[in-house]
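Novice: Turn this into a model:
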Amino acid sequence: MPIRHYLLVVLLALLPLENLYAQGKLLLADARPRPPEILADERTGVVSGPIVVILNEAAANLGYQLRWRIAPFPRTLEDLRTGITDLVPGIFKNEERATFMDFLGPIGVESNPVLFLTRAGEEQRIKAYEDLRKLKIGVKRSTLYFPQFDIDKSMQRVGSHDDSNMVKMLLAGRFDVMIVNDKESVLAALTPAEKAHVGWSEYQATRSLSRYYGMSKFSKHKHLAPALSKSLRDMIKRGRVAEIYRDFGLSFKTYQ
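Specialist: All right, here's what the predicted structure looks like:
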């Protein structure tokens, strides 16, 4: 993390949040680790990364401050439905989510491969999309992968809550293949022993989705959604978003 962003995170943590809350100027945002754009240290509670800094600044432009909470994504979705959580970064739009959140931005378009992790020796089992219909597929709950798969009701899905648990379920035979849209996250979750027992299938899919910040329609601050969205778009237009990405050693065009 760039040192000035780390110092900013520490400084914000020391500010009188109770006073901001009393003034109605404090927003609760949830994060989960999505390196390199979202870095969340569960031990210290510190959340950083370009996506975090961008939202901090967009809110500050309106006179508001964010309090970040590290939470699993299903809990975040539940709390967005009730207005407990105001905001979530790095969200993709779908019809179900649109019933309880507004979409701010977008911050860019993410184009990534969607991969399939198998048990070692079974990599050739999946050579085309149709091969997936014969298999049980491990999915991360509340996660979007790619449009064809997301709306395909014929697929046999087995849900889990994180990569580490999903890998263990794959090796235990709970399902045949694990769908993956964040390879680095899965590689980080694999133990050295597990790496020897898994492999990547020949077949890959692709996704290209606009990424937004989601704001709860039940938040007491929901009236801020249009102004926050405009603040984010203005930051993109004047090059501020690209500058923040460079501060973290990243190129914003990689995520557009």
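
Novice: C-alpha only now, for contacts and for neighbours.
Specialist: Noted.

Novice: which residues of the stretch 1-150 of the chain fall in strands?
Specialist: Along the stretch 1-150 of the chain, counting by DSSP state E, counting those that start in this stretch, strands occupy 26-31, 39-40, 47-48, 65-70, 87-92, 101-119, 136-140.

Novice: what comes up buried for the longest one?
Specialist: Of the residues in strand 101-119, those with enough neighbours to count as buried (16 or more other CA atoms under 10 Å) are 101-110, 112-119.

Novice: Which one of the strands of the stretch 1-150 of the chain lies nearest to Ala13?
Specialist: strand 65-70 (8.1 Å; CA to CA).

Novice: this one next, for a side-by-side:
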Amino acid sequence: MRGIVKQCTVVLGFLIAVPAAAEPLKLATDEWPPFRISGESGLTGLDIDFMQAVAKRVSGDLEVVQMPWGRALTSMQNGSADVMSGLAYRDERAEFISYTDTPYYNCTTAFYARQGEGQGIKTYEDLQNVPVGYVLHSAYFDRFDNDTALYKVGVAQESTLLDMLVHGRIPLMIGTDCQVDYIIQREGLSAQIEEVPYNPGNSVDLFLGVSKRSPWAEDMDRFNEVVRELIAEGFVSQSAEMYYGPES
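Specialist: Coordinates of the predicted model:
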């Protein structure tokens, strides 16, 4: 089940942080409600609240730059962006991204179909020969991510997948429940879309990552401590409640 990472230890003491650079902390990211929600004034959401709090505690201003997810990863690789949030850990990304030692949120992977059409998907093997929509450059779980035999249809955003699913352009999609369930509820799609019986049962841990080519990379100890502080103080759970409601 999705939820807040539970931090059992409380960090005592106070650490004075010296900013690694005079420039703002540049966050490269894309829309992914409720973590990043597009609006007239730019991006808001759980991740933006979280990253603003992180930036404040590491003595940096936050600059949010919206771009496609794949381009954001490239920006982390070449150092033109400093940080990303909502990152699932992958070895290939760790070559150019330093992950914090504690995830700040947990989700799980799920598959979705049109209402009444997904009950036959009960095992991983049932995915064979069924077109599965997914978001390009996303990490779900190893078996799916590395399976080149599956018929996969890649798009830029989950909202596009949901539209394709509702209109019958794909029979199945994969997503992260903490994001897809939110959109289904927000858009009133629960009567049109169902979660299929098969669930891989994995945990999708969301991390803050710092580009290894960013001057802020030398402050990883402070980033690690700040993430643990914000979890222990209940900041993340309180922010999540604003978007999901008290039951989150």
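
Novice: Give me the TM-score for this pair.
Specialist: These two chains, once laid on top of each other, score a TM-score of 0.74 by TM-score structural alignment, normalised by the length of the second structure; 224 aligned residues with a CA RMSD of 3.2 Å.

Novice: The first structure: which residue goes with Glu40 of the second structure?
Specialist: In the first structure, the residue paired with Glu40 of the second structure is Arg43, using TM-score structural alignment.

Novice: From Leu190 of the first structure, how far out is the residue nearest in space to the middle of the first structure?
Specialist: The residue lying closest to the centre of the first structure (CA atoms, centre = their mean) is Gly90, at 4.7 Å. With distances taken as CA to CA, to the nearest Å, Gly90 of the first structure is found 24 Å from Leu190 of the first structure.

Novice: Val177 of the first structure too?
Specialist: 15 Å.

Novice: cool, Glu123 of the first structure as well?
Specialist: 17 Å.

Novice: just Asn165 of the first structure next, same as before
Specialist: Taken as CA to CA, the span from Asn165 of the first structure to Leu190 of the first structure is 10 Å.

Novice: Equivalent analysis for Ser208 of the first structure, please.
Specialist: Ser208 of the first structure is 26 Å from Leu190 of the first structure, by CA to CA.

Novice: would you say Met178 of the first structure is within a strand?
Specialist: Yes: counting by DSSP: H, G, I helix; E, B strand; the rest coil, Met178 of the first structure is found in a strand.

Novice: which position in the second structure aligns with it?
Specialist: So Met178 of the first structure corresponds to Met173, using TM-score structural alignment.

Novice: That match touches Val130, doesn't it?
Specialist: No: between Met173 of the second structure and Val130 there is no contact under CA atoms under 8 Å: 9.9 Å.

Novice: the more surrounded of the two?
Specialist: Set Met173 of the second structure next to Val130 and count neighbours by other CA atoms under 10 Å: Met173 wins out with 26 against 15.

Novice: which residues touch that one?
Specialist: Applying CA atoms under 8 Å, 6 or more residues apart in numbering, we find Met173 of the second structure in contact with Phe111, Tyr112, Ala113, Val132, Gly133, Tyr134, Leu161, Leu162, Leu165.

Novice: repeat that with 10 Å
Specialist: 110-114, 130-135, 152-154, 158, 161-162, 164-165, 195-196 (CA atoms under 10 Å, 6 or more residues apart in numbering).

Novice: Nearest spatial neighbour of it, chain-adjacent residues omitted?
Specialist: Distances taken as CA to CA, 6 or more residues apart in numbering place Gly133 nearest to Met173 of the second structure, at 4.3 Å, with adjacent residues excluded.

Novice: wait, doesn't the one you found sit right on Gly168?
Specialist: No: the criterion here is CA atoms under 10 Å, and Gly133 of the second structure misses it with Gly168 at 11.6 Å.

Novice: Compare the two (neighbour count), which wins?
Specialist: More crowded of Gly133 of the second structure and Gly168, by other CA under 10 Å: Gly133, with 26 against 12.

Novice: all helices for the second structure, in order.
Specialist: 46-57, 69-78, 91-94, 142-145, 158-166, 177-186, 220-232, 235-244 (DSSP state H).

Novice: Output those as a markdown table; include the columns distance to Asp30 of the second structure and mean neighbour count.
Specialist: Output for the helices of the second structure, formatted as a markdown table (distance: least, CA to CA, whole Å; neighbours: other CA atoms under 10 Å):
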| stretch | distance to Asp30 of the second structure | mean neighbour count |
| --- | --- | --- |
| helix 46-57 | 11 | 20 |
| helix 69-78 | 6 | 18 |
| helix 91-94 | 17 | 12 |
| helix 142-145 | 21 | 12 |
| helix 158-166 | 11 | 19 |
| helix 177-186 | 13 | 18 |
| helix 220-232 | 21 | 20 |
| helix 235-244 | 18 | 17 |
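
Novice: Mind putting the ones you listed into CSV with distance to Thr29 of the second structure?
Specialist: Shown next, in CSV, are those (distance: least, CA to CA, whole Å):
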stretch, distance to Thr29 of the second structure
helix 46-57, 10
helix 69-78, 6
helix 91-94, 15
helix 142-145, 21
helix 158-166, 15
helix 177-186, 15
helix 220-232, 18
helix 235-244, 18
